[in-house]
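>>> pasted the sequence and its predicted model underneath.
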Amino acid sequence: METKVNVLQIERIRRIYGYVNGFDVQADGSRGGLSLAWKHDIQFEKRGGVPREERRMEDFRNALDECHLIDVGFLGSWFTWERGNLVATNIRERLDRGVVTEAWFSAFLHAQIQHLSYSHSDHCPILLSTEMANKNIRKALFHFEVWWLLESSFKKMVKDAWDSTQRPLLAKLKELKQEISQWAQHVKQGRQRVKQQLHRQLDRLLDKDRTDDNLAEIINRKIHLNQEIDKDEIYWEQRARANWLKVRDKNAAFFHSWATQRHKGNVINSL
């Protein structure tokens, strides 16, 4: 609407009528002026808790303009931080965003930011993707993996494979290696599907309005996802050949980076 008043008066009027969020344009004397106002239930920067102060948000937007920075936008849930397992205390907020210069954006036209589902922290992981060439994938050498022992089917698979043939020892070992490799690939694919399914379920739950049932389901999915992540940590701990943390420590990112640094030809696919 045309306001015909300055922005300080507009903001005061908005707040009197309960519109704590809005975008205002200064009037030119007694002409013009614009105000776009909305209440809590349709804002997408914060839900729950104390409302953001619009004046500070305006200062932030002005700082971006002065520095000629562009908001990249995002894919996924609109918020990047959440706290509170009860509806009455739940707060969701977009605390993080990616901003770049025009030159950077021109160099990476296909860049995008994705808000990933989260289970360990109240902050969601943020993935910045750019278009890059695929790495050459080498065939992995066969070696024992500690995570095999966590799978209930491992012992029976080895016994069945060993008892299924009466060939000489070296031939039996070769066949056992093939059986284990096929079994491990099948298990990893199954675990990956389970994690993808849990992530999809968690993403759908995070996008819904918060209710007691919704929050209970979110907690349940996070517990199951964390159990799968624990198995990954053992894998990366062995690959890293570093015994600095125990198996139960939640630091898969450290082990992943440590292990991959052993290869000189690494390519950074994401930040």
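That came through, no problem. Numbering: from 1, shown residues only.

>>> CA atoms for contacts and neighbours, from now on please.
OK.

>>> burial count for residue 242?
When neighbours are counted by other Cα atoms under 10 Å, residue 242 registers 12.

>>> residues touching it, list them.
With contact set as Cα atoms under 8 Å, 6 or more residues apart in numbering, residue 242 has no partners.

>>> does it count as helix, strand or coil?
coil (DSSP: H, G, I helix; E, B strand; the rest coil).

>>> how close does it get to residue 259?
In this view, residue 242 and residue 259 are 9 Å apart by Cα to Cα, to the nearest Å.

>>> cool, residue 139 as well?
Distance from residue 139 to residue 259, by Cα to Cα: 17 Å.

>>> again, but for residue 225
Distance of residue 225 to residue 259, computed by Cα to Cα: 23 Å.

>>> more neighbours: which of these two?
residue 225 (21 against 16).

>>> here comes the other one, which I'd like you to weigh against the first:
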Amino acid sequence: MLSHMTHSFSDHCPLLLITGGLSNLHRRWHFRFESAWLMEDSCEKEVQSLREQSSGSVPVRLRGVSNGLVHWISQFRHDKHVSIKALQQKLEALCGVDPADDILGEIVEAKLALNMEYDKSELYWEQRARKN
């Protein structure tokens, strides 16, 4: 592909010649590690497992780990969404029951687990918003 680039100071027009085709120009997505993943117990185990499975040069191994993490996080997000819904339903059910010591303990545990999930979500969105 040949294109004429803009010029401002010269009377010459620079040319841009791309010999690799257009598929290399547009990368729609690239891997980014999310800091919220570090709050997950299974993340470290998954990275270790993916690292042990990969072979070759460092860039090839990193690509293998990142591809594996993409698959892991998609499954993990689905499971987390189901888990949050289950915690919310459990909390609603427990709040409708007469308060006894064991019920209050379960309510506290459900609230703590739900708050931890909300904290992870908040950390994710803080990183996305690039807040300082």
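Alright, I've got the coordinates. The shown structure was predicted, so the numbers you read here are calculated from the model rather than taken from an experiment.

>>> superposed, what's their TM-score?
After superposition, the two chains reach a TM-score (TM-score structural alignment, normalised by the length of the second structure) of 0.65; 104 aligned residues with a Cα RMSD of 2.2 Å.

>>> could you pull out the strands for the stretch 1-150 of the first structure?
Assignment of strands within the stretch 1-150 of the first structure using DSSP state E, counting those that start in this stretch yields the ranges 21-25, 34-38, 46-47, 69-71, 75-76, 81-83, 91-93, 99-101, 112-115, 126-129.

>>> which residues of the second structure does the fourth one align to?
Residues of the second structure matching strand 69-71 of the first structure are absent, with TM-score structural alignment as the criterion.

>>> and that strand, what does it pack against?
strand 99-101 (3 or more Cα pairs under 8 Å, 6 or more residues apart in numbering; DSSP states H and E).

>>> what's the strand it packs on aligned against in the second structure?
Going by TM-score structural alignment, strand 99-101 of the first structure sits over no part of the second structure.

>>> could you pull out the buried residues of that strand?
Across strand 99-101 of the first structure, burial judged by 16 or more other Cα atoms under 10 Å covers no residue at all.

>>> one step back: format the strands of the stretch 1-150 of the first structure as JSON lines; extra columns: distance to residue 143 of the first structure.
Shown next, in JSON lines, are those (distance: least, Cα to Cα, whole Å):
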{"stretch": "strand 21-25", "distance to residue 143 of the first structure": "59"}
{"stretch": "strand 34-38", "distance to residue 143 of the first structure": "60"}
{"stretch": "strand 46-47", "distance to residue 143 of the first structure": "49"}
{"stretch": "strand 69-71", "distance to residue 143 of the first structure": "46"}
{"stretch": "strand 75-76", "distance to residue 143 of the first structure": "38"}
{"stretch": "strand 81-83", "distance to residue 143 of the first structure": "40"}
{"stretch": "strand 91-93", "distance to residue 143 of the first structure": "45"}
{"stretch": "strand 99-101", "distance to residue 143 of the first structure": "44"}
{"stretch": "strand 112-115", "distance to residue 143 of the first structure": "35"}
{"stretch": "strand 126-129", "distance to residue 143 of the first structure": "32"}
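
>>> let me know the secondary structure of residue 99 of the second structure.
Following three-state DSSP, the label given to residue 99 of the second structure is coil.

>>> run a quick neighbour tally on the alignment partner in the first structure of it.
Matched by TM-score structural alignment, residue 99 of the second structure corresponds to residue 211 in the first structure. Close neighbours of residue 211 of the first structure, defined as other Cα under 10 Å, add up to 14.

>>> and the gap between residue 211 of the first structure and residue 218 of the first structure?
As judged by Cα to Cα, residue 211 of the first structure and residue 218 of the first structure stand 10 Å apart.

>>> could you do residue 160 of the first structure as well?
Separation of residue 160 of the first structure from residue 218 of the first structure (Cα to Cα): 40 Å.

>>> these two: who's more crowded?
Counted by other Cα under 10 Å, residue 160 of the first structure and residue 218 do not tie: residue 218 has more neighbours, with 19 against 12.

>>> could you say which helix or strand holds that one?
Assigned by DSSP states H and E, residue 218 of the first structure belongs to helix 212-240.

>>> following element in sequence after that helix, please.
Using DSSP H and E, the helix or strand that follows helix 212-240 of the first structure in sequence is helix 252-260.

>>> which part of the second structure matches that following helix?
The aligned range for helix 252-260 of the first structure is empty, by TM-score structural alignment.

>>> what helices or strands is that helix leaning on?
helix 212-240.

>>> so for the helix it packs on, what gets flagged as buried?
Buried positions in helix 212-240 of the first structure, judged by neighbour count with 16+ other Cα under 10 Å: 214-215, 217-218, 221-222, 225-226, 228-240.

>>> and the gap between the match of residue 99 of the second structure and residue 93 of the first structure?
According to Cα to Cα, residue 211 of the first structure stands 17 Å off from residue 93 of the first structure.

>>> name the element the counterpart of residue 74 of the second structure in the first structure belongs to?
Counting by TM-score structural alignment, residue 74 of the second structure corresponds to residue 185 in the first structure. Per DSSP H and E, residue 185 of the first structure falls inside helix 169-207.

>>> the counterpart of residue 110 of the second structure in the first structure and residue 65 of the first structure, how far apart?
Counting by TM-score structural alignment, residue 110 of the second structure lines up with residue 221 in the first structure. Distance, residue 221 of the first structure to residue 65 of the first structure, by Cα to Cα: 40 Å.
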